[in-house]
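Visitor: let's see this in three dimensions:
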Amino acid sequence: MNKRIFLFSLLLTGTITTSWSQSFKQTPNGIKTNIQSMNVEVQFFTPRIVRIIKSPAGAATKSASLSVIATPQKSTLTVAAQHNELTVRSSALQVKIDKNSGAIRFYEVKGNLLLQEKENGTRFAPGRDTGSYEVEQLFQLSAGEPVYGLGQHQQGVLNQRGRQVQLKQNNMQIAVPFFQSVKGYGVYWDNYSTTNFKDGIDGASFQSEVADAADYYFIYGGNADKVIAGYRQLTGQAPLFPRWTFGYWQSRERYKSQDETIGVVRKYRELGVPLDGIVQDWQYWSEDESYWNSTEFGNPRFPEPRKMVDSVHKMNAHIIISVWPSFGNKTKIYQAFKERNMLFGDFVTWPVNQNVEVYDAFNPHARDIYWSYMNKNIFSIGIDGWWLDSTEPDHLKEKESDEAHKTYLGTYRKVRNAYPLIHTGGVYKHQRDATDNKRVFILARSAFAGQQRFGTMMWSGDVQSGWNVFRKQISGGLNLSLSGLPYWNSDIGGFFSGRNYPKGVNDAAFHELYVRWLQFGAFCPMMRSHGTDTPREIYQFGAKGDWAYDAIKKFIDLRYRLLAYNYSHAWQVTARAGTMMRALVMDFAADEKVWNIDNEYMFGKSLLVCPVTDSMYTGRKNGETTVDLQTIKKQKLYLPAGTSWFDFWTGEKLQGGQEVEKETPVDVMPLYVKAGSIIPLSPLQQYAGEKKEDTLEVRIYEGADGNFTLYEDEGDNYNYEKGKYATIEFVWNNKAGTLTIKDRKGSFQGMRERKTFNVVLVNSKNGTGMEIPRQVDRVIHYTGKTAVNTIRP
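Guide: I've put the predicted structure just below:
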């Protein structure tokens, strides 16, 4: 046997001493050792996911993770102990530990370096909590290697190289200590305290205020989708939202009576503008802030809340309602928390200078109480979902005593970033316990790693109305998706409009901003109009024939035409750890030109979206707004290499790998379709489910082979978890010109056995934009059995 290398299989436990001159202990999933008075543990969760734990010798054992719910699987591992390093190898990875510093390097199995810790890059200092440490871990990234993620931060950049980002929850920042690289790996730093990410000449690092160990997970996928799949394998899969949530939502801060709320839905139905969701914002409880967030309808303008909900349902719409984690001191729920010492005391939250306190969501008994009031007063009357506002929660006028406040899980300083995870998790779990007949839908302002498992849709917070702010939403949403959280949206038009647009909907300049933001919103996981200072309903922008009104309706209609496409992609999120809103690097990583593009993205696997984020048709002159819609402007955008592209609006086919200019009249946003795409288009309808979709238009974009899986189920219950759903796979053979529709898999109650697919080969004369095709190339009557159909002779 070679005396310098000792190989063995990790089948037994024990302590091994070799010429590596260190002692290490085998564990069922890796090894433990001590280097330079530092405990080091390598723990394989899967062959592609490795947990690294480092702590000072004698430090307390780290408690169970709040985010990671997976347990290590049995993997076949081998260890090679050499003079200078120890290597633990799985079928996919090699993890090497330096004997002198404890620094770790990660290689794929063929020996290519993926990531390495800096030598002496694990640093511990006394923390501000008794017995805790301030911990920093430095990594050495490759030159020019882009990394993405860290949650949602409104800095207007996609690539986080060279950036300093504070990971601390607040109104418009979502803190997720996770990044992934174009090289196909990701790093999740498992810590809930305020954390700083910094990338500079010393390396890239996570530094956290409170910890008992440096604890992180290295995930190797080979590409972004597989990295995200590994992340969700650790932290939980995203359940499927109700189908209706992929329609259009109308909201306002705020509808001040039940008649007003009902009236908005009625007006949309009268106008023939599709609508699925209405949102009831705050103060339905009372306008006396002492009754803040009572969870009860105490406002006399809402005398019959059940009737309000029933009226919305009778018009085939749904309603969600605002509920906060803070409570006025005259509410019953406040008293219940107060009696049990479950409040945060003088922690200043919104509304300021009122007797309002935040509850300790970390306490499971507090979460029980929270749900009991929501269930009795709100859920019981038929409310369809939750707008959990201020899920950070709002923390104003921060004091050191706030940070030291003892929660159920330790100081607030230690766990603060996990508040939205625990808060939304309590609501999700309690509703799941209550019924399987209605899927949980939560709209939340903040999030943390793992929150995707709690049926949560995030939004970007109370952003200003403005073009620069609008553009920053794109990279913010994309980085959140790259952080493994798949559902995100923003307030269409910006929340605060009064500063830049004091005349609101009476200002054509606001009309232009709103129209362009709404076009972007049509290609976000949730399409939701909301804001303060000025109302946003479509009829506030004129009537049919007015440019803003017509452009708004056009894109709401397009949203409904894409229902089958969007819902099928939502199923991929649930079943395959997919991502709907996709930075270009996810699908075109080999094209370096896309690495830093922050204003384009893929929506699903087929549609390239480039929002217009500059004013083109309105201006200011002598303090008044001018409008010129006659001079058509253009937008530049890049089409990724490796495929060809079709202009969705004109059918023009273009080669990838080039910058193009697209004419962008006010009702057109650049939208391109990847060659080889198969896109099902639903019939236009006033709400999701109005039409049974027995007949679908199926557009095929030639130039490459392609496939698409159409997903259907009962729409708004959890029977899909019991296998009650159906999928139909479409396969396009570009060379043969054939479309194969495979056997339907599965079934569900109410499923239509027969379908008609009107197949259209898209070109510049047919199958473009919102137009009804001039020609259907093949009508296929599908009965659930495989059939090969010749589309192009």
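
Visitor: every contact and neighbour count from this point should use C-alpha atoms.
Guide: Will do.

Visitor: show the residue spans covered by the helices in the chain.
Guide: In order along the chain, the chain carries the following helices (DSSP state H): 224-235, 258-271, 305-314, 332-339, 364-377, 400-404, 412-415, 419-434, 467-482, 508-521, 547-561, 563-576, 584-587.

Visitor: got the buried residues for stretch 272-292?
Guide: Within stretch 272-292, the residues that count as buried by 16 or more other C-alpha atoms under 10 Å are 273-286, 289-292.

Visitor: what's the burial count for K74?
Guide: By the criterion of other C-alpha atoms under 10 Å, K74 has 12 neighbours.

Visitor: and the gap between it and W386?
Guide: Applying C-alpha to C-alpha, to the nearest Å, one obtains 39 Å for the distance of K74 from W386.

Visitor: which residues sit in contact with G477?
Guide: Listed by C-alpha atoms under 8 Å, 6 or more residues apart in numbering, the contact partners of G477 are 152, 460, 488-489, 581.

Visitor: so which of these is the closest to F496?
Guide: If you rank the contacts of G477 by distance to F496 using C-alpha to C-alpha, S460 comes first, at 12.8 Å.

Visitor: one more sequence to fold, the one below, so I can look at both together:
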Amino acid sequence: MNRVISFVLISLIALSCTQKNWSVSQDGVTVFPTRTAENGARSVRIVPLGEEIIQVSASADTSFSTEQSLVVLPGLQPVAFEVTEEGDLLVIATAETRVKVSKTTGEVQFFDADGNLLLREKEQGGKELVPIRVDGESGYSLRQVFESADDEAIYGLGQHQADEMNYKGRNEELFQYNTKVSVPFIMSTKNYGLLWDNYSFSRYGDPRPYGQLDQFVLFNKNGEEGGLTATYIDDTDQGHVFTERDEPTIDYENLETIRNFPEGFNFNQAQITWEGNLQPRESGLFNFLLYYAGYTKIWIDGQLLADKWRTAWNPSVAKFQVDMKEGQQYHLKLEWVPDGGVSYIGLKALSPVAPDVQDDISFWSEMGKQIDYYFVKGGNMDGVIKNYRQLTGKAQVMPKWAMGFWQSRERYKTQAELEGALKEFRKRHIPIDNIVMDWSYWEADQWGSHEFDKKRFPDPKGMIDFVHDNNARILISVWPKFYYGTEHYNEFAEKGWMYQQAIKDSVLDWISPGYLGSFYDAYSPGARQLFWKQIDEHLYSLGIDAWWLDATEPDILSNASVEYRKQLMNPTALGTSTEYFNAFALMNAKGIYEGQREKNPDDRVFILTRSGFAGMQRYGTTTWSGDIGTCWEDLKAQIPAGINFSMSGLPYWTMDIGGFCVQKKFERAKEGSPEMEEWRELNTRWYQFGAFVPLFRVHGQYPFREIYNLAPESHPAYKSMLYYNKLRYRLMPYIYSLTGAVYHDDYTLMRGLAMDFPDDRRVHNMGDQYLFGPSLMICPVHQYQQRQREVYFPANSGWYNLYTGEYTDGGQQVSAEAPYERMPVFVREGSIIPVGPEIEYTGQNEAAPIDLYIYGGKDASFKLYEDEGTNYNYEKGGFSVTALTYSEADKTLTIHPRQGEFEGMVKERVFRLKLITREKPLALPDETSEAVEVTYTGQQQVIQL
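Guide: Okay, the predicted model is just below:
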């Protein structure tokens, strides 16, 4: 990079007469503010790491930490910049970005090259560094606040389950948990992003923790002050009341607080109801957080605000807001059916803040050495992602087989079961590329051994060879967990690389009769190398293709409090777990990725991980949304969860199609019952949606999740799931081209509509529609027995129905047909979609003709990407791109000269061209209409349509 730095000093005389409180070097500009609030920044440093990438650091003293970021790539160097003075402001300018920092307060503002304000820190700088000491280590609790433009929308923050899309004015706690992946990055419709470089427990928005209900004046159901009436029924069949008592809080959220339930209460046939009145002590908008497992409903003043289900052992959250007036009473009723066994429930609230404060962009973190954040801008939101990945690492081209279908269940218990499932897929000609070996393939008391139980898996190598011989790949579950006293546990422990608190506290897992174990310290380079060595010797050597890194939050003890979770992973090799709480999954994936690439530089790494963090994309990872529930509300919540995760800069995301944890009504469903019909429809709708996310993957607990186990061939559920499976494979030229663009263009596959229509304000809050690539608008159906759904067609484009070719103008909302077997999907006007033949695995019939579906009305373009599919030769130029452009004015398609080549490339290919217009609708795929057929050998062709 160019490291030449120029200085333009406006007034040499002024400088000579005043004491300068700033300095500049080739590494950036440092300001020592002359007016600093208590716990404010004593020094602020601005480092331009790219024309549109600005690092801002703020320290409580006059020096800065030299620790290397875990998230940001090492070795990044500043680019050329100029420094000028404008009164109190220093102006640091690159070719594309201007940064202004106050010499008095240290407040920083960000502008584009034309001087348009994009973002500014809160007046006086918005910085706070409060000293903290944990485990003998000194640091600071940190906060940085920015003003947010009235008309912007905010996305990112990873993957959360409260069914929220736009984080403008919202609050989110950032920690890792099963079903929750926290990534401290946001992106704005103003075409900038912010990376908050901190690994500790953090909060976006309001920095306060949610408060207990006793912040209100509480009245029981009889109007008596003091608490809500809690009625505990221990036998719902008889309606027997075990006890009734007034409770000032509803706080049973973890293994510690559930001890406060009434002693001796039996949860197996229970129902608990809290009822009474809330009287706020102030007026304004209250933000409520409902933490729930089991069947949960809550009403305030008769309005149903949440109706949810989660399995007893894996709670989720719901959020809602209520505008309240001081002194007025509001009736609350919370009805909870625990769903068997001890379960978890909680209700908390945040008291109001001023509306302008609520809309602030704010990051707070529990512990760090200093404030470090990165401002990243771009010409559009794709440009923001591109620069963010320049900062944190590129995402690879996934193996082509990874973009095919993944079949999994919890779990194939024997070699015969796994082989039998793959046989059945091939027998039925159902496309499949990947089959999954979930946990517990080892002997019961040998977790972490990476050895197959010989009784159930007599020939692991033979099983893996069988999978390969049937044109499929196998992924295997590899946990960072080891039972005490096993060989691999001892190898870590003797080096001091096992977390010891779980051992000291005799924490047993859930496997009967309960086994003692803990997790290894992924923050240690040596431990990461040992983890890979063990996996390599026991699994990679057998031919395993891909790695499932489960419980990487790390989930050492499910449903422990955050405080105890920190104890269970303390200390890390880098320091106290309070400071490094959120980055375990990043470090764990780093070890596998680097280990495999060193061992075998040819095969692309594929990692499926339950947790994630900023920078994960550089380690060949896909993150899935954890152990979600088999319910319609969880299906719906996955849509914004996946979109926001993708808009956090991590392009590969997936989920358990059908939901992982199963409601008992579905476990027990009989053929012909209403429950069975709902089960099949739920899986059908989820499968339709799942065909259009980056990875197409089925997984879950019993009932078994193979298509043929979900429904018979004659059932519309089976027919629909098979249709979308085959459609996914027909679209492989389109999908794999987008996968290539992820690496070469830093592209995002699963796209919030604001990425492509930022000026259409109606899409800013839309969390149940998105684009899959540039052309396909996906509109999942997420309500039972819904046969129509409202679809908004973004303005400035027309839209074609995928299945009929019928045209709809943009800028309107329409009730779209959604029959059982089809989900609404629309194609953007001015699109080219390459479509391949029917195949049963991604490597089949690669030389077959490709149909080009051209959607007229506007000019169109597409880059058809191809490479060897399994190795990293694309990093060295081993790939080809065939650019396709359509001219609406003269109705011609240009197939441009092929760029690049690779071993095994199809050098002569047949393209079949099909033009769809308003007057000439056509379904995709279509096998009956005539096409313009051309033979392409790499030279430019212009075809009249």
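
Visitor: what's the TM-score here?
Guide: Remark: TM-score between the superposed chains equals 0.93 [TM-score structural alignment, normalised by the length of the first structure]; 764 aligned residues with a C-alpha RMSD of 2.0 Å.

Visitor: so which of the contacts of G477 of the first structure belong to strands?
Guide: Judged by DSSP state E, the subset of the contacts of G477 of the first structure located in strands is 152, 488-489, 581.

Visitor: filter those residues to the buried ones?
Guide: Neighbour counting by 16+ other C-alpha under 10 Å classes 152, 488-489, 581 among these as buried.

Visitor: nearest to F297 of the first structure, of those?
Guide: N489 (27.9 Å).

Visitor: and the closest one, what pairs with it in the second structure?
Guide: For N489 of the first structure, the aligned position in the second structure is T654, judged by TM-score structural alignment.

Visitor: does its match touch F692 like I think?
Guide: No - proximity of T654 of the second structure to F692 does not meet the contact threshold set by C-alpha atoms under 8 Å, at 9.8 Å.

Visitor: strands along the stretch 1-150 of the first structure, start to end?
Guide: Counting by DSSP state E, counting those that start in this stretch, residue ranges of the strands within the stretch 1-150 of the first structure are 6-9, 14-17, 23-27, 30-35, 38-46, 49-56, 78-81, 85-89, 93-98, 104-108, 113-126, 133-140, 147-152.

Visitor: of those strands, flag the one that's most buried.
Guide: Looking across these with neighbours counted as mean count of other C-alpha atoms under 10 Å, the highest average goes to strand 147-152: a mean of 28.

Visitor: so what does it touch, helix or strand wise?
Guide: If contacts are counted by 3 or more C-alpha pairs under 8 Å, 6 or more residues apart in numbering; DSSP states H and E, strand 147-152 of the first structure sits against strand 174-181, helix 467-482.

Visitor: residues in the second structure aligned with the first one?
Guide: The alignment of strand 174-181 of the first structure onto the second structure (TM-score structural alignment) spans residues 181-188.

Visitor: mean shift of the matching stretch relative to the first structure?
Guide: Taking mean C-alpha distance after the TM-score superposition for the first structure, the mean distance separating stretch 181-188 of the second structure from the aligned residues in the first structure is 0.7 Å.

Visitor: off-centre distance for that stretch?
Guide: Centroid separation between stretch 181-188 of the second structure and its chain, computed with C-alpha atoms, centre = their mean, to the nearest Å, is 9 Å.

Visitor: cool, and stretch 201-215 of the first structure?
Guide: Averaged C-alpha coordinates place stretch 201-215 of the first structure at 25 Å from its chain's average position (C-alpha atoms, centre = their mean).

Visitor: cool, and stretch 755-770 of the first structure?
Guide: Going by C-alpha atoms, centre = their mean, where stretch 755-770 of the first structure is centred and where its chain is centred differ by 31 Å.

Visitor: go on, stretch 490-497 of the first structure?
Guide: What separates the centre of stretch 490-497 of the first structure from the centre of its chain is 18 Å, taken as C-alpha atoms, centre = their mean.

Visitor: again with stretch 204-218 of the first structure
Guide: Relative to its parent chain, stretch 204-218 of the first structure has a centroid offset of 23 Å by C-alpha atoms, centre = their mean.

Visitor: likewise stretch 591-603 of the first structure?
Guide: Computed by C-alpha atoms, centre = their mean, the separation of stretch 591-603 of the first structure from the middle of its chain amounts to 18 Å.

Visitor: quick check: V79 of the first structure touching F8?
Guide: Yes - with contact defined as C-alpha under 8 Å, V79 of the first structure counts as touching F8 (5.9 Å).

Visitor: among the contacts of G477 of the first structure, which one lies nearest to V779 of the first structure?
Guide: Minimum separation from V779 of the first structure among the contacts of G477 of the first structure (C-alpha to C-alpha) is found for M581, which lies at 31.7 Å.

Visitor: how close does the closest one get to S481 of the first structure?
Guide: Per C-alpha to C-alpha, M581 of the first structure is found 7 Å from S481 of the first structure.

Visitor: which residues touch the equivalent of T894 of the second structure over in the first structure?
Guide: Structural alignment places T894 of the second structure opposite T740 in the first structure (criterion: TM-score structural alignment). With contact set as C-alpha under 8 Å, 6+ apart, T740 of the first structure has these partners: 730-732, 786-789.

Visitor: for L654 of the first structure, same thing?
Guide: Contact analysis of L654 of the first structure by C-alpha under 8 Å, 6+ apart lists 644-647.

Visitor: what do we get in the second structure for it?
Guide: When the two structures are superposed using TM-score structural alignment, L654 of the first structure falls opposite T808 in the second structure.

Visitor: how close does its match sit to Y800 of the second structure?
Guide: For T808 of the second structure, the distance to Y800 of the second structure equals 6 Å [C-alpha to C-alpha].

Visitor: corresponding residue for A472 of the second structure in the first structure?
Guide: Matched across to the first structure, A472 of the second structure falls on A317, judged by TM-score structural alignment.

Visitor: right, and that match touches L275 too?
Guide: Yes - applying C-alpha under 8 Å, one finds A317 of the first structure in contact with L275, separated by 6.9 Å.

Visitor: now do the shared contacts for these two.
Guide: Common neighbours of A317 of the first structure and L275 are listed as 265, 687 (criterion: C-alpha under 8 Å, 6+ apart).

Visitor: which one in the first structure is aligned with G106 of the second structure?
Guide: Residue pairing (TM-score structural alignment): G106 of the second structure is matched to G102 of the first structure.

Visitor: distance of the residue nearest to that match when sequence neighbours are not counted from K99 of the first structure?
Guide: In space, G102 of the first structure comes closest to I35 once its chain neighbours are excluded; the distance is 5.9 Å by C-alpha to C-alpha, 6 or more residues apart in numbering. Distance, I35 of the first structure to K99 of the first structure, using C-alpha to C-alpha: 7 Å.
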